[in-house]
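Visitor: I need the structure of the sequence given here:
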Amino acid sequence: MIVGTVKEIKNHEYRVGLTPESVHELAAHGHRVLVETGAGEGIGAGDDLYVKAGAEIVATAAEIFATAEMVVKVKEPQPVERAMLRPGQILYTYLHLAPDPDQTRDLIASGATCIAYETVTDASGGLPLLKPMSQVAGRMAIQAGATALEKAHGGRGVLLGGVPGVLPAKVAVIGGGVVGFNAAQMAAGLGADVTILDRSPEVLEKLGMYFEARAKTRFSNKANLAECVADADLVIGAVLIPGAAAPKLVTADMLKTMKKGAVLVDVAIDQGGCFETSHATTHADPTYVVDGVVHYCVANMPGAVARTSTYALNNVTLPHALRIAELGWKEALRRDPHLRAGLNVWDGKVTYQAVAEDLGLPYTPAEEAVA
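Guide: Presented below is the predicted three-dimensional model:
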């Protein structure tokens, strides 16, 4: 199979779909790999490393889209990239379609076969291709929140861990999944006063056993959530409904109860955000203020630590890429129901139920695509 990867063009996105090591694996299995010149610069991988790994360097993304049977990316294709997709071509990347009707319409019109990292599952019901970026984003959320809390960045001027004789900052983490766990781990490690909210008794029990006295847990109902948000210096939104738009848990009215200069970090922004006042921002302009509360809503947080993120991502995406290249997408998805869960758009049809429901579009089961 001809596999290609392009230079990401989203604002301050430095990750790349394939590392030189991944290219080497694909080439060793007899596949032809095309890499856009400069695609790996953000992770410190020059064209020479890709050539040494067995890739062919091409001058433009247009050549990749025109030639490759499978395009491997990191972020959702931007409008200029979507216009270059063609019927039958495989797109393998993060998509986050539920809050993005424009992208969904373009992918439907393209006729491409679009496999989303974020909905591929595993035997335990987890999301293995989303997990490493959730780990990165959860940890980065605390870094970003700590910076935004500084007075020069619009925050309250509070140090997360405090100092002897001065209380630490109060951090509320909404959601106890991978993002929430990693955020809480970082915040607790810095000495903050951490509370984690979740609706699952099993999750709360596990978190309680892990953190013991280093973090508190509370059941996430409206009253507890409102109390924690009002009391917090930093709120981390770490809610995920696989493939679907995030619920708006923190309302605009709740903002009015918060401390001036408190900070919201919405890690769920890729799925539309879990704060009513959220809208996507970029690394170039990451924050804005509503009712005196600083909002950090960068939609590609892991892109800031591109080398760590790219290698963590390739560790989990490459095995599926190899399988698709070896077997073809239809046979690979037929054999593997967990990979089949990643199929979001095929032949002009939406094949992921949560996306279809959120956008009011007809739903075609992925099983029909591989039949």
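
Visitor: Please count neighbours and contacts with C-alpha atoms only from this point.
Guide: Will do.

Visitor: what sits against the closest residue to residue 70 other than its chain neighbours?
Guide: Nearest non-adjacent residue to residue 70, counting by C-alpha to C-alpha, 6 or more residues apart in numbering: residue 90, 4.4 Å away. Shown in contact with residue 90 (C-alpha atoms under 8 Å, 6 or more residues apart in numbering): 69, 70, 71, 112, 113, 114, 115, 329.

Visitor: Look at the first one and say how many residues are nearby.
Guide: It stands for residue 69. 19 (other C-alpha atoms under 10 Å).

Visitor: ok, it - contacts?
Guide: Residue 69 neighbours (C-alpha under 8 Å, 6+ apart): 1, 2, 3, 4, 89, 90.

Visitor: Determine how far the last residue of stretch 161-181 lies from the first.
Guide: This stretch, stretch 161-181, spans 18 Å end to end (C-alpha to C-alpha, to the nearest Å).

Visitor: for comparison, sequence B:
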Amino acid sequence: MIVGVPKEIKNNENRVAVTPAGVTEFVKRGHTVYVQKSAGEGSGFADESYEKAGAILLDSIEEVYAKAEMIVKVKEPIEPEYKLIREGQLVFTYFHFASSEALTQAMIEQKGVCLAYETVEKADGSLPLLIPMSEVAGRMAVQEGAKYLEKPVGGRGILLGGVPGVMPANVLIIGGGVVGTQAAKMAAGLGANVTIMDVNLSRLRYLADIMPANVRTMMSNEYNIREAVKTADLVIGAVLIPGAKAPKLITRDMLKTMRPGAVVVDVAVDQGGCIETCTPTTHENPTFVIDGVLHYCVANMPGAVPYTSTLALTNATLPYALRLADLGWREACLRSNELKLGLNVVHGKVVYKAVAEAFNLPYVPVEEVL
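Guide: This is a model prediction of the structure:
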């Protein structure tokens, strides 16, 4: 198969979808890999490394899309890329369709085969291609939140862990999945008072067992959230419904009860966000203030630590990408239910139910396109 690796063009997105080590694996199996020049530089991988691994370097993103049968990316295509996708071309990347009707409509019109990292799902319900970036984002959420609690950047001027004689900050984490768990570990390690909420009592029992003493668990419901935000210095939204829009759990009226200079970090923003006032921001302009509360809503948080993120992501994605290249997308999806669940839009048809429901689009069972 001919594999294309374009340079990411989303604002401040420095990750790359395939490392030189990954190119070596494709080439060993007889595949051709085209990599756009400088695609790996943001992650610390020079063009020479790709050439030594057997990749063919191309000057432009247009050339990569034109030659490749399978495009492997990190982030969803943005508007300049829409028309580059050909009918029947496989695009393997994060899509997060439910947060963007424009992207969904564009992929329907282009009639490509859109296989989304975030909905590849194992039999136990885990999301193997989302987990590594959720781990990074959960840890970064606390790191960024701690930074923006500083007074010079608009925060309350509170040190997350406090000091002897001074109380630490209160951190509220909504969602006890991978993001929430990693965020709680980081916040607890820095010495904050941490409350983590979830709707799953079994998950809360597990978290209560593994977390240190400065982490408390609480059932997630509107009353508890409404009360907890009043005293929270940092709120982290860590809610995920696979492939679907995140529910709005913190409303505008709740925001008005928060302390001036408090910070909210919505990690769910790439799925529409779980904080009503959050809209996607970039690493270039990451924050805004509403009702005295500082919002950090960067949709590609792991892009700020591209070396770590690229290695973590490609460790997870490469085995799936190799399977797609070896077998072709259709045969690979017929043999692997994990990959089949990754199909979102195929030949102009929406085959992932949560995406169809998000925009009231016709839904076609995936079996009909295989």
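
Visitor: In strands, which of the contacts of residue 69 of structure 1 fall?
Guide: Counting by DSSP state E, these place 2, 3, 4, 90 in strands.

Visitor: Of these, which is the most crowded?
Guide: Comparing those by number of neighbours (other C-alpha under 10 Å), residue 4 comes first, having 30 neighbours.

Visitor: average gap between the host helix or strand of residue 207 of structure 1 and structure 2?
Guide: Assigned by DSSP states H and E, residue 207 of structure 1 belongs to helix 201-211. Taken over the aligned residues, the distance from helix 201-211 of structure 1 to structure 2 averages 0.4 Å (mean C-alpha distance after the TM-score superposition for structure 1).

Visitor: Would you mind listing the buried residues in the next helix or strand after that helix?
Guide: Counting by DSSP H and E, the next helix or strand C-terminal to helix 201-211 of structure 1 is strand 216-219. Neighbour-count burial for strand 216-219 of structure 1, counted by 16 or more other C-alpha atoms under 10 Å, picks out 216, 217, 218.

Visitor: Next: stretch 356-371 of structure 1.
Guide: Applying 16+ other C-alpha under 10 Å to stretch 356-371 of structure 1 flags 356, 358, 359, 363, 364, 366, 369 as buried.

Visitor: Closest one to residue 337 of structure 1 out of the residues you listed, please.
Guide: Nearest to residue 337 of structure 1 among the buried residues of stretch 356-371 of structure 1 is residue 366, at 9.6 Å by C-alpha to C-alpha.

Visitor: Residue 224 of structure 1: neighbour count?
Guide: Residue 224 of structure 1 has 12 neighbouring residues, counting by other C-alpha under 10 Å.

Visitor: Same question for residue 336 of structure 2.
Guide: Count around residue 336 of structure 2 with other C-alpha under 10 Å applied: 15.

Visitor: and if you look at residue 68 of structure 2?
Guide: Residues near residue 68 of structure 2, counting by other C-alpha under 10 Å: 24.

Visitor: one step back: nearest to residue 241 of structure 1 among the ones in strands among the contacts of residue 69 of structure 1?
Guide: For those, the nearest to residue 241 of structure 1 is residue 90 (25.1 Å; C-alpha to C-alpha).

Visitor: The closest one and residue 330 of structure 1, how far apart?
Guide: On the measure of C-alpha to C-alpha, residue 90 of structure 1 and residue 330 of structure 1 end up 10 Å apart.

Visitor: Repeat that for residue 45 of structure 1.
Guide: Distance, residue 45 of structure 1 to residue 330 of structure 1, by C-alpha to C-alpha: 32 Å.

Visitor: Going by secondary structure, residue 172 of structure 1 is in what exactly?
Guide: Counting by DSSP H and E, the element that carries residue 172 of structure 1 is strand 170-174.

Visitor: And the next helix or strand past that strand?
Guide: Immediately after strand 170-174 of structure 1, counting by DSSP H and E, sits helix 178-189.

Visitor: Report the buried residues of that following helix.
Guide: Here helix 178-189 of structure 1 shows 178, 179, 180, 181, 182, 183, 184, 185, 186, 187, 188 as buried, counting by 16+ other C-alpha under 10 Å.

Visitor: how big is the angle separating the strand holding residue 172 of structure 1 from helix 178-189?
Guide: 170 degrees (axes from the mean of the first three to the mean of the last three C-alpha atoms, to 10 degrees).

Visitor: And strand 170-174 of structure 1, what's buried?
Guide: So, applying 16+ other C-alpha under 10 Å, buried residues of strand 170-174 of structure 1: 170, 171, 172, 173, 174.

Visitor: Next up, the contacts around the nearest residue to residue 316 of structure 2 once chain neighbours are set aside.
Guide: Spatial nearest neighbour of residue 316 of structure 2, chain neighbours left out: residue 129 (5.8 Å); criterion: C-alpha to C-alpha, 6+ apart. Applying C-alpha under 8 Å, 6+ apart to residue 129 of structure 2 gives the contacts 117, 118, 120, 313, 316, 317.

Visitor: And residue 34 of structure 1, by the same measure?
Guide: By C-alpha under 8 Å, 6+ apart, the neighbours of residue 34 of structure 1 are 2, 3, 4, 5, 55, 56, 57, 58, 64, 68.

Visitor: Since that was my last question, I'll sign off now.
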